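# just the structure for this:
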Amino acid sequence: MGDYHGELAGIDLHLWRGAYTIEGLRIVRRNAKAPPLLDAPRLDLSVKWRALLEGGIVANATFERPEINFVDGSLRDNGGGVDWRRQLESLMPFRLDEVRVRDGVVRFRNPASRPRVNIEATQFNGVVTHLTNVRGGGARPASLEATAKVLGSAPLEVKAAFDPYESLRDFRLDFKATGIDLTRANDFLQAYAKLDAESGSGDFVMQLDVRDGRITGYAKPLLRHVRIFNWKQDIVEQGDNPLRAAWEALAGGLQNLFKNPEADQFATRIEFSGRIGDAKTDAWTAIVAVLRNAFGEAFRPQFEQLPTRGPGDVE
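The predicted model follows:
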């Protein structure tokens, strides 16, 4: 599998019902220190015998407590380095009518950033339908629906429609996270937006539409009761660089045109577009980058215009 190889601990066969249980499935990048791209303690497969007799595979699959790791920075690992479509084409024709994920974990890490970033989506439960390596299933025949908890307890919802044969160059993605405790996202915000959140919560909504590798979409952050820059905490206790502290204080002192003073909240909508690239470009790399950058860039303008406290303010 190109830059990756697969590992498994064992297989149990249940021939009487056409089922298999795979224990300890791992997909690992070769010669890398990054965690496995996929670590699935248990995968249950049920196969329809009639399809096998006709030279194809039709099955359902259930992953129990899988972990998926996306790594940014010098140890980047997000499924790149493999033409996954070609890998699927090399197999006999198959269709997965339903793939379920139960109690999974999805992590986004950057061990090279300062500070290091480790964001987790836990309690990940979802279902993917109509995965196939056969061309001609119609426009975006596969779908995904999933829920999770991100940054501790913030509800996350994801919906997608895509063409699996097109290696994710044709898909739509709806992403929503609500009730995010922004202080729990500080490592990410410091690494990618260069700002701290002293307090506050936020919602984040994003929609992506990709057709023939061209990305269009928008991100909508909604921030509530947010403050940045605490003189005592940032300068005295943490020993922040004074230039950085001055930047945060200046950013925090600007007025926001989208502010609702009665609700003490800020909202805006940020449009973006781009291209995944040619057919050889790794789609996963582009998609993860869009998600990461959209989150950071969507929140940055809001943080840059928030009220703040200075050294003379009362705690």
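# C-alpha from now on. contacts and neighbour counts both.
Fine.
# right, and residue 41 touches residue 66 too?
Yes. Here residue 41 lies in contact with residue 66, judged by C-alpha atoms under 8 Å, at a distance of 6.4 Å.
# between those two, which one's more packed in?
residue 66 (22 against 17; other C-alpha atoms under 10 Å).
# surely that one meets residue 27?
No. The criterion here is C-alpha under 8 Å, and residue 66 misses it with residue 27 at 11.4 Å.
# this one next, for a side-by-side:
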Amino acid sequence: MMHVPKKIWIPLAIALILVAVRLAMPYFVTKYVNKVLATLPGYTGSIEDVDIHLYRGAYQVQELRIFKVDGQKKIPFIYIPVLDLSIEWSALFDGAIVGEVEFERPELNFIGGGKGNQSGKDVDWTKPIKDLMPVDINRLTITNGKIAFYDFTTKPHVDLVMTEVNASAENLSNATDNEQVLPSTAHFTATSVGGGRLGVKMKMNVLKQIPDMDIDLKFEDVDLKALNDFFKAYAKIDVERGTFDLYTELAMLDGKIEGYVKPIIEDLKIVNWEKDKKRPLELVWESIVGFLAEIFTNQPKDRFATRVPLSGNINDVKTSAWPALWSIFSNAFIKAFEKNTEGTIRIEAVTDKDTVAPKSDKQLKKEKRKERRRQRKEERRKKKEESL
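As a prediction, the model looks like this:
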């Protein structure tokens, strides 16, 4: 019998054990992911496979689908072909061990009307992501996603879709120890039905129980005629032509909100006499709507617009009818609103100098880590001086 030296068989045994563990990991990770998805109240989820990438501290979840238990069986509420969860290596240079999450071609499908509606409310959707990621998430990206709203109970059916959804959020756990009030940034872009372009820029602090944020939103060049199924289903009108733009600035601090919403409609035409004369009731209603819109349209620019101010607490946002009505009148008869955000809303607009918001546990821990790093630097400096 041949004797194998220990210096050979011990490393060989360790290598075999590591290979066995590596081969078994996808099975156990798949089982764990399905267990997490099974805890969603009112929803059920599953995945097809898991790929492990040890060299970059990552794993990929393949073909994730989440359905509402008593909802639409053919259209999942969430569908993610590839979900990548990994360590954010760049954050290690800042002394933080955090993760990043990437969603590739995700779909989010809302369904309205009737018993089969699916809206995702009453579920904390951040919990399964946190459960799947063993460290704090610092970076999140979405590539080529899709957001849809369907209503199969109306006539005609409503089908509103946003495609080319791309988003990124950076420094969510403030791994860089940024001392600004809003240390995190996010960008969001998408293309809507009717060729509209949506762009959102945000600064935020998501470490607080109620996040602070500063939002700048532009939704431009939507062809209203492409939304006729929506208008026919809910407003009983038929748009012949027109474009829609929406501009919003919003700031929120400690649950207090200040901002505005500015919708603008240009070149609007609702009534088509030749097409609608066989439907007299619809024709009358469309004529009334068109007449009112025409009265309050700025004639030189053919622009109907208003500005609705928002103010109050997150649980009780107040809007006033008079400023909105005055804005309609002002746009029509005094000066047409500009198609852009105004740059008038900042986080300082809702700062209450007499109130100091309580710090979250994460903020306190980060402050302690920062203080410990400062002390270590100071100790190293003193030792260096003593050695000289």
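# list residues touching both of residue 66 and residue 27 of structure 1?
Applying C-alpha atoms under 8 Å, 6 or more residues apart in numbering, one finds that residue 66 of structure 1 and residue 27 are jointly contacted by 38, 39.
# and residue 270 of structure 1? What does it align with in structure 2?
For residue 270 of structure 1, the aligned position in structure 2 is residue 308, judged by TM-score structural alignment.
# now do the helices in the stretch 101-250 of structure 2.
Assigned by DSSP state H, counting those that start in this stretch, the stretch 101-250 of structure 2 shows helices spanning 126-132, 228-234.
# I meant the stretch 201-315 of structure 1, not that one.
Applying DSSP H, counting those that start in this stretch to the stretch 201-315 of structure 1 gives helices spanning 231, 242-253, 283-303.
# surely residue 111 of structure 1 meets residue 73?
Yes. With contact defined as C-alpha under 8 Å, residue 111 of structure 1 and residue 73 form a contacting pair (7.0 Å).
# of these two, which one has the most company?
Just comparing residue 111 of structure 1 and residue 73: by other C-alpha under 10 Å the higher neighbour count belongs to residue 111, 17 against 11.
# counterpart of that one in structure 2?
Correspondence of residue 111 of structure 1 to structure 2, assessed by TM-score structural alignment: residue 152.
# tell me which residues touch its match, please.
112, 113, 158.
# what does the second one align to in structure 1?
Read it as residue 113 of structure 2. Residue 113 of structure 2 maps onto residue 73 in structure 1, with residues paired by TM-score structural alignment.
# for that match, give its distance to residue 191 of structure 1.
With the distance defined as C-alpha to C-alpha, to the nearest Å, residue 73 of structure 1 ends up 11 Å from residue 191 of structure 1.
# mutual contacts of these two, please.
residue 113.
# what ranges do the strands span in the stretch 101-250 of structure 1?
Assigned by DSSP state E, counting those that start in this stretch, the stretch 101-250 of structure 1 shows strands spanning 117-132, 142-150, 154-162, 171-181, 199-211, 214-227.
# and those strands: which comes nearest residue 60 of structure 1?
Nearest to residue 60 of structure 1 among the strands of the stretch 101-250 of structure 1 is strand 117-132 (9.2 Å), distances taken as C-alpha to C-alpha.
# angle of the closest one against strand 142-150?
160 degrees (axes from the mean of the first three to the mean of the last three C-alpha atoms, to 10 degrees).
# after superposition, how close is strand 117-132 of structure 1 to structure 2?
Superposing on structure 2 and averaging over aligned pairs (mean C-alpha distance after the TM-score superposition for structure 1), strand 117-132 of structure 1 comes out at 1.8 Å.
# okay, angle between that strand and strand 154-162 too, please.
Orientation check (the same axes, to 10 degrees): strand 117-132 of structure 1 against strand 154-162 gives 30 degrees.
# which secondary structure elements does strand 117-132 of structure 1 sit against?
Secondary-structure packing of strand 117-132 of structure 1 (3 or more C-alpha pairs under 8 Å, 6 or more residues apart in numbering; DSSP states H and E): strand 94-110, strand 142-150, helix 186-192.
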